[in-house]
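**Student:** Sequence and predicted structure are below.
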Amino acid sequence: MSLVAVLLVSCSALGDAPTRATESPVATAQPTALPTAKPQRIPQGLVASGTFHSTDGTTTGAVDVVVNGHVAELELRDLVSTHERLGVRAPLRDSEGDPCVDSHAFAFTDIVAGTPTDPLIMPLSLGRGDPTFISEIALTTMTQADGSSHCINLVVARAPLVWTFGPLRPYLDTLVDDGIRGGASGEVVFDATGRPVTYTVAPNDLLPEVAGRFGITVDDVFYLNPARGPSPQDPMLYVGEVLNLNFRER
């Protein structure tokens, strides 16, 4: 299985680049006790399945996601398409209403419809060992470079995934905001039950302090924000960046 997969991220929007939160020393409150619970291990074997639906009837088939050791293998079944060559994408953000998958997606190697293919490989390091944030697999085709479409990778079929297990860090469903502290003075949004669901980075914020404000680890922040750009594990925070704190919305 020598197939190649790459992670696509969107280019920076035109205009001023985000401002980095200052790294200068700041007064720090007493750290919150970090969780003693450990992430659950992902099950081995078949963990998700989906059926491809095509609005124009060009493509049918199904897909299984099978965990084998430290990788997830994508197995396409009964694939039939009028398109000879198809791209295979796992959008990292909700893209159900988007006709394109041009950014924020894990890109598998292209396939030739009707030709048997080895399983397509995705490392479990994507999503910190928990790929349940991926809601679908999309099959795409390259559009013409004549200006007739704003897409590069046009979706021809989607397969919503049904996972056999829930998020592997359930302890993140009980976060509590300990309040403003040095290095974590940003704005918090709460849901109707009072649980924090988002955090907006303020000047002088530091990632360990932001994590400590909610009693979690930096790795938990990465887990909750698998589609964070420019890199999910970027230790730098950017003023105005919105961090997700709701493990159901990762």
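**Tutor:** Thanks, I have it.

**Student:** C-alpha from now on. contacts and neighbour counts both.
**Tutor:** OK.

**Student:** And residue 139, how far from residue 246?
**Tutor:** Taking Cα to Cα, to the nearest Å as the measure, residue 139 falls 29 Å from residue 246.

**Student:** same question, residue 193
**Tutor:** 12 Å.

**Student:** cool, and residue 136?
**Tutor:** For residue 136, the distance to residue 246 equals 20 Å [Cα to Cα].

**Student:** which one of these two has more residues nearby?
**Tutor:** Neighbours of residue 136 and residue 246, each counted by other Cα atoms under 10 Å, are more numerous for residue 136; the result is 24 against 19.

**Student:** I figured that one hits residue 157, correct?
**Tutor:** No: taking contact to mean Cα atoms under 8 Å, the distance of 10.3 Å between residue 136 and residue 157 leaves them out of contact.

**Student:** residues bridging contact with these two, i.e. touching both?
**Tutor:** Listed contacts common to residue 136 and residue 157 are nil; contacts here mean Cα atoms under 8 Å, 6 or more residues apart in numbering.

**Student:** burial measure for the nearest residue to residue 76 once chain neighbours are set aside, as a count.
**Tutor:** With Cα to Cα, 6 or more residues apart in numbering as the measure, residue 63 is the residue that lies nearest to residue 76, at 4.5 Å, once sequence neighbours are left out. The criterion is other Cα under 10 Å. On that basis, residue 63 has 21 neighbouring residues.

**Student:** For residue 63, give its distance to residue 162.
**Tutor:** Between residue 63 and residue 162 the distance, using Cα to Cα, works out to 11 Å.

**Student:** ditto for residue 81
**Tutor:** When Cα to Cα is the yardstick, residue 81 and residue 162 sit 23 Å from each other.

**Student:** Got another one to weigh against that:
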Amino acid sequence: MGNRGAAARILSVVAAAAIVASAVSGCTLLARPATGSTPTPTASAEPVPLPQQLPHTLVAGQTLATGRLAAVPHDPIDSPRATDPLTGEVRVVVDSALRIEVRVRPDHPVDVDPDNPGLELTSDRYDGGPAAVQDSRHPLGHGIGEKLQTDPDGELVMPVMPGTRQDLGDLSYFHSLVATVPGDERAVAAAALTWTTASPFPDLHPADGGAIPFARGTTIVDGGALTGYVPNPYDTLFAVSQRFGIRVVELIYLNPWLGYIDPQLKSGIAINLDPARR
């Protein structure tokens, strides 16, 4: 009888110790998961598309840029549009649907072909600024929804392709509007565009942190300032952006010619790292 009582007391002590241990460890001895149940997976956040990472601050009626389209020296070109090119005041504005329009108020009546106006936005510089690493061009009047129109007061209106160029967030990499003649890329008139929009990344200052895996290319330095980078084979946008202390969206912003849909680096083809050379 005494032995049975001692054994009962020992079992009680063991059980109590087990309960204390389970409470400390966070386990529950009595609860078991239901047969066949599986843990609910934690939903992972979908990556935000690059265009959506850019701040969009377009306001209807806003003037984004201004300039003056004036004749420029060029080799002789056998075309009336070369000897008497379109000139006038230029505005880049936001319409009521938040689309971007290029508007030209001609100095005098000029015959402009609505199907081929011979006007394009370009990264070419006519203001003495540093040249862009890569050329960017956008002919006006050729895309869907870009038909040349003329307002009742005579101002020429050329919408920029809806839903594409606007997605780049900031069109200020188009430094000029140029006029050409059919079959010839030489400018017969040009306007240096002065943009009034602020940069979406005002604190963007890439700095070289040194080569890392998948970012072992060569930097370009001009006057002691970092201006560009030449990728190596197998370099990736993410690794290169990490090397220079910026985000991928900022790297694409500096190089809009890469595009925001499946952008890819090309070995040996330099990219820009200087906001002034965008």
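**Tutor:** Nice, I can see it. Everything numeric here is computed off the predicted structure, so don't read it as measured data.

**Student:** What does residue 211 of structure 1 correspond to in structure 2?
**Tutor:** Using TM-score structural alignment, the equivalent of residue 211 of structure 1 in structure 2 is residue 241.

**Student:** same check, this time on residue 87 of structure 1
**Tutor:** By TM-score structural alignment, residue 87 of structure 1 lines up with residue 118 in structure 2.

**Student:** ok, that match touching residue 148?
**Tutor:** No: using Cα under 8 Å as the test, residue 118 of structure 2 is too far from residue 148 to be in contact (10.8 Å).

**Student:** The two: which has the busier surroundings?
**Tutor:** Between residue 118 of structure 2 and residue 148, residue 118 has the larger neighbour count (other Cα under 10 Å), namely 23 against 20.

**Student:** Which element, helix or strand, includes the nearest residue to that one once chain neighbours are set aside?
**Tutor:** Nearest residue to residue 118 of structure 2, sequence neighbours excluded (Cα to Cα, 6+ apart): residue 180, at 5.0 Å. Using DSSP states H and E, the element containing residue 180 of structure 2 is strand 176-181.

**Student:** Go ahead and measure how far that strand is from the middle of the chain.
**Tutor:** Centre-to-centre, strand 176-181 of structure 2 and its host chain are 24 Å apart (Cα atoms, centre = their mean, to the nearest Å).

**Student:** can you check stretch 198-214 of structure 2 too?
**Tutor:** Average the C-alpha atoms of stretch 198-214 of structure 2, do the same for its chain, and the two points are 14 Å apart (Cα atoms, centre = their mean).

**Student:** which residue in structure 2 lines up with the residue nearest to residue 76 of structure 1?
**Tutor:** The equivalent of residue 63 of structure 1 in structure 2 is residue 90 (alignment by TM-score structural alignment).

**Student:** re earlier: thought the match of residue 211 of structure 1 was touching residue 248?
**Tutor:** Yes: under the criterion of Cα under 8 Å, residue 241 of structure 2 makes contact with residue 248 at 5.6 Å.

**Student:** So which of these two has more stuff around it?
**Tutor:** Summary of the neighbour comparison: residue 241 of structure 2 and residue 248, criterion other Cα under 10 Å, with residue 241 having more neighbours (21 against 18).

**Student:** contacting residues around that one?
**Tutor:** Contacts of residue 241 of structure 2 (Cα under 8 Å, 6+ apart): 247, 248, 251.

**Student:** element containing the last one?
**Tutor:** Yep, that's residue 251 of structure 2 we're talking about. helix 248-254.

**Student:** ok, now residue 80 of structure 1?
**Tutor:** Per DSSP H and E, residue 80 of structure 1 falls inside strand 71-81.

**Student:** Give me the distance between that strand and the centre of its chain.
**Tutor:** Mean-position distance between strand 71-81 of structure 1 and its chain equals 20 Å (Cα atoms, centre = their mean).

**Student:** Now it: buried residues?
**Tutor:** Judged by neighbour count using 16 or more other Cα atoms under 10 Å, the buried positions of strand 71-81 of structure 1 are 71, 72, 73, 74, 75, 76, 79, 81.

**Student:** and those residues as TSV, adding distance to residue 129 of structure 1?
**Tutor:** Conversion of the buried residues of strand 71-81 of structure 1 to TSV gives the following (distance: Cα to Cα, whole Å):
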residue	distance to residue 129 of structure 1
71	9
72	10
73	14
74	16
75	19
76	22
79	28
81	32
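
**Student:** Now do the same contact list for the counterpart of residue 208 of structure 2 in structure 1.
**Tutor:** Residue 208 of structure 2 maps onto residue 177 in structure 1 when the alignment is built from TM-score structural alignment. The neighbours of residue 177 of structure 1, taking Cα under 8 Å, 6+ apart as the test, are 195, 196, 213, 214.

**Student:** Likewise for residue 117 of structure 2?
**Tutor:** With contacts defined as Cα under 8 Å, 6+ apart, residue 117 of structure 2 is in contact with 140, 141, 148.

**Student:** just the helices in the stretch 151-278 of structure 2 please.
**Tutor:** Using DSSP state H, counting those that start in this stretch, the helices of the stretch 151-278 of structure 2 run over 237-243, 248-254.

**Student:** once aligned to structure 1, how far is the first one on average?
**Tutor:** Okay, so that is helix 237-243 of structure 2. Once the two models are superposed, helix 237-243 of structure 2 sits on average 1.0 Å from its counterpart in structure 1 (mean Cα distance after the TM-score superposition for structure 1).

**Student:** Can you give me the buried ones in that helix?
**Tutor:** In terms of neighbour count (16+ other Cα under 10 Å), helix 237-243 of structure 2 has its buried residues at 237, 239, 240, 241, 242, 243.

**Student:** With distance to residue 10 of structure 2 as added columns, please give the residues you listed in JSON lines.
**Tutor:** Putting those into JSON lines (distance: Cα to Cα, whole Å) gives the following:
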{"residue": "237", "distance to residue 10 of structure 2": "67"}
{"residue": "239", "distance to residue 10 of structure 2": "63"}
{"residue": "240", "distance to residue 10 of structure 2": "67"}
{"residue": "241", "distance to residue 10 of structure 2": "66"}
{"residue": "242", "distance to residue 10 of structure 2": "63"}
{"residue": "243", "distance to residue 10 of structure 2": "65"}
